[in-house]
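1. Quick one: sequence and predicted model below, then my questions.
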Amino acid sequence: MIRKQPTARVRYAAGLTAGLVLLALAVAGGLAVGAQSVPPAEVFAALLDPDAPHASIVREVRVPRTLLAVTAGAALGLAGAVMQGLTRNPLAEPGLLGVNTGAACAVVAATVLLGTRSLHAVVWWALLGAAVAVVVVYLLGGRGAGRGTPEGLVLAGVAVTAVLGAVVSGLGVLDADAYGTLRMWSVGTLAGRELPVLWEVLPFLLVGAVLALAVAPALNAFALGDEAGRALGVAPGRVRLLGTLATVLLSGAATAAIGPVGFIGLVAPHVARLLAGPDHRRLMPYAVLIGAGLLLVADIVGRVVARPAEIQVGIVTAFVGAPVLIWLIGRARRNRRSASRKAVATA
């Protein structure tokens, strides 16, 4: 009797199920691991009983931190998938293109120059900074010899990130009282973040996620080019507007919650593409799970390797993401050289 091979839909569902299981294990690790390890049985007891041993650590510190890691990581992974689809650029992601740093710079400027302390106001300033950074990077990346290449946008993003990072450092020095608070805006961290932060940014993240998933089918046609997209009934201007808005909401709100964390939006979509293929409707759920898991695992690693102190999560993600970026740039160059040789051979 011939055994039937599993269909693509079954494999896809099985992959998502496995991803959810792995994410659940990472969540358990996030609740149990830290400067003081808590046995799994005591973690479970602390979640049920506020008077249980270690209840204050688990309920007041690790639950908010874990929920923020999962939510922000999912948002950054989804934002990266949208940006790569919009720009047709495998190197696009909120951190590399200056979006996260733009959000951080706007928050720091509002805090130091205007005395802004309200969490609600911080979120709006982060969204404004992210939007301005997107526009500036796209304008710079579309000019000069690097126009239209992945490296062109990356170089524009690096330039904008460097300038805005210098502004953040300078403004932090101007206000000595706020400097300790503003350190998180130089590199992202989950330490000390509380549940009210999550509730404040969650509406923006949900709206951004809905917009991202809504443009997923259009991004498939958009990948073929503007003209091919129009022939398939897609309006490129509308797709760019909605996709950019989704990216600003997702990355800006995530940055407002935990500061600028890079490379999650770069790595998560690439891994998702390997598992689910190029279809954005299938790729995006994977990017959400992978982004959430990557940021949470990076946070756990940062707590463990320097115990009892900890390494900020943005530093850990940079160690993981930088080699991936180098490999992707090298692969893009090899692909272009191969395409050029084939064009010459067929001429």
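-> Structure received. Everything numeric here is computed off the predicted structure, so don't read it as measured data.
2. switch to C-alpha atoms for all contacts and neighbour counts from now on
-> Noted.
3. measure the residue nearest to the spatial centre of the chain to Ala287 for me?
-> By Cα atoms, centre = their mean, the chain has its centre lying nearest to Leu76, at 1.9 Å. Taking Cα to Cα, to the nearest Å as the measure, Leu76 falls 9 Å from Ala287.
4. also this one, for the comparison:
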Amino acid sequence: MLHTINHSTFLRLLINIFAFIALLLSIGFSIALGAVDIHLNTVWNALFHFDSEVTSHQIIQELRLPRAFAAVLVGAFLAISGAIMQGMTRNPLASPSIMGVTEGSALALVIMLAFFPAASNSGLIIASFIGAGLAVTMVFMIGSFSKGGLTQVKLALGGVAISTMLSSISSLISLHFQLERQMGFWMAGGLADTNWNSIQLLLVCGAIGLTLAISMSKSITILSLGDDIASGLGQNNMLIKILGIFSVLLLTGAAVSIAGPVGFIGLIVPHITRFIMGTDYRWIIPSSAIFGGLLLVLADVVSRLVNAPYETPVGAITSLIGVPFFLYLARGGGTK
């Protein structure tokens, strides 16, 4: 038995190591490929022997490197958030989008563009993040203060209701102030405008959100067995759900405020990770971070090459992968 456990742990660790190596390689290709291809040797020199007089080094340091890092972090955050949501609700179709994060961010962004058009990019990001937080708070309050407390059904219904309301308000304001063009690319999801300030926000939110997620991983494993079983084992389910929702808010709010609503990462990756790693969230959460980052980096590379020299929104690429996967799950495939 001990040999089997050790063998299983070694195999999971080996898979994660190979996935991490693939992630590093994908970052290198992400930096090298684009409207102007840059040789990998130049990428290496720009990273470790930077010369401000070389144009390609400036492009790498100021444009492509932060974009690649943002793709890793956004993909990791969305995947972890999806894993937490699916573990807490025991719903295979759960993802951060059911909590109104996207719609809250979009409404805040529309309000800023309509009433504060001179706001800086950092101001727009912060407002978008606050909007995501308010949306999640509203969803949580609707579920928690209703009769019977917060359940997976109430969480989903509350998310749909709040999302629909916020989306309607956003559409009205956007139409009135003619903001469709400004909002269009953001709503499709993309990483083109990422800079080092964006990375700072992602790192701050990620440090808190990831710490919470990893510290709760064992509790989420227990909660995924069912509320009754978890309560019988002495676990405070409400506290775990509150902390889990706060972690999802930090991770998804930061990701959406930077990249827009990049769809299906939070749905696809946790299923793939559970299939490979099993049901222990002490493995699922860190592995989801690696696989999520890898998937979004590769999708971002494809978004730049599929219609070069023009850029395709990365959200469109992830949707091409995610929609068939969603239909497969909706039909009952992969659900237990």
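-> Happy to help now that I have it. Just so you know, these numbers come straight off a predicted model, no measurement behind them.
5. Please state their TM-score.
-> Laid over one another, the chains give 0.86 as their TM-score (TM-score structural alignment, normalised by the length of the second structure), with 327 aligned residues with a Cα RMSD of 2.9 Å.
6. Map the residue nearest to the centre of the first structure onto the second structure.
-> Counting by TM-score structural alignment, Leu76 of the first structure lines up with Leu78 in the second structure.
7. give the contact list for that match.
-> 96, 251-252, 255, 265-266, 292 (Cα atoms under 8 Å, 6 or more residues apart in numbering).
8. Scan those residues and report the most crowded one.
-> Thr252 (35 neighbours; other Cα atoms under 10 Å).
9. In this structure Leu295 of the second structure contacts Val74, no?
-> No - counting by Cα atoms under 8 Å, Leu295 of the second structure stays clear of Val74, with 10.4 Å between them.
10. Neighbour count: the two, which is higher?
-> A count of neighbours by other Cα under 10 Å puts Val74 above the other of Leu295 of the second structure and Val74, at 32 against 21.
11. Using the three-state scheme, assign the more buried one.
-> When classified by DSSP: H, G, I helix; E, B strand; the rest coil, Val74 of the second structure comes out as helix.
12. for Pro308 of the first structure, same thing?
-> Once three-state DSSP is applied, Pro308 of the first structure turns out coil.
13. and if you look at the one 3 residues further on?
-> Taking three-state DSSP as the rule, one finds Ile311 of the first structure in the coil state.
14. quick one: buried residues of the lengthiest helix in the second structure?
-> Counting residues, the longest helix found in the second structure (DSSP state H) is helix 2-32. Residues 12, 16, 19-20, 23, 26-32 are the ones in helix 2-32 of the second structure that count as buried (16 or more other Cα atoms under 10 Å).
15. Which strands or helices does that helix pack on?
-> helix 40-48, helix 65-89, helix 281-305 (3 or more Cα pairs under 8 Å, 6 or more residues apart in numbering; DSSP states H and E).
16. Run the chain-centre distance for that helix.
-> Computed by Cα atoms, centre = their mean, to the nearest Å, the chain-centroid distance of helix 2-32 of the second structure equals 20 Å.
17. Next, the angle from that helix to helix 65-89.
-> Helix 2-32 of the second structure and helix 65-89 are oriented at 140 degrees to each other (axes from the mean of the first three to the mean of the last three Cα atoms, to 10 degrees).
18. got CSV for the buried residues of helix 2-32 of the second structure, with distance to Tyr328 of the second structure too?
-> Converted to CSV, these look like this (distance: Cα to Cα, whole Å):
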residue, distance to Tyr328 of the second structure
Arg12, 26
Asn16, 26
Ala19, 25
Phe20, 28
Leu23, 27
Ser26, 28
Ile27, 30
Gly28, 33
Phe29, 31
Ser30, 30
Ile31, 34
Ala32, 35
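19. quick one: contacts for Tyr281 of the second structure?
-> So Tyr281 of the second structure contacts 217-218, 220-221 (Cα under 8 Å, 6+ apart).
20. Highest neighbour count among those?
-> Counting by other Cα under 10 Å, top hit in the contacts of Tyr281 of the second structure: Ile220 with 28 neighbours.
21. Helix or strand: which one has that one?
-> Secondary structure assigned from DSSP states H and E places Ile220 of the second structure in helix 217-223.
22. So what does Thr89 of the second structure match up with in the first structure?
-> So Thr89 of the second structure corresponds to Thr87, using TM-score structural alignment.
23. Report how many residues lie close to that match.
-> 18.
24. likewise Leu166 of the second structure?
-> Neighbours of Leu166 of the second structure (other Cα under 10 Å): 21.
25. Does it touch Val101 like I think?
-> No - checked against Cα under 8 Å, the pair Leu166 of the second structure and Val101 is beyond contact range at 10.1 Å.
26. Once you drop chain neighbours, what's closest to His57 of the second structure?
-> With sequence-adjacent residues excluded and distances taken as Cα to Cα, 6 or more residues apart in numbering, His57 of the second structure is closest to Ala46, at 4.9 Å.
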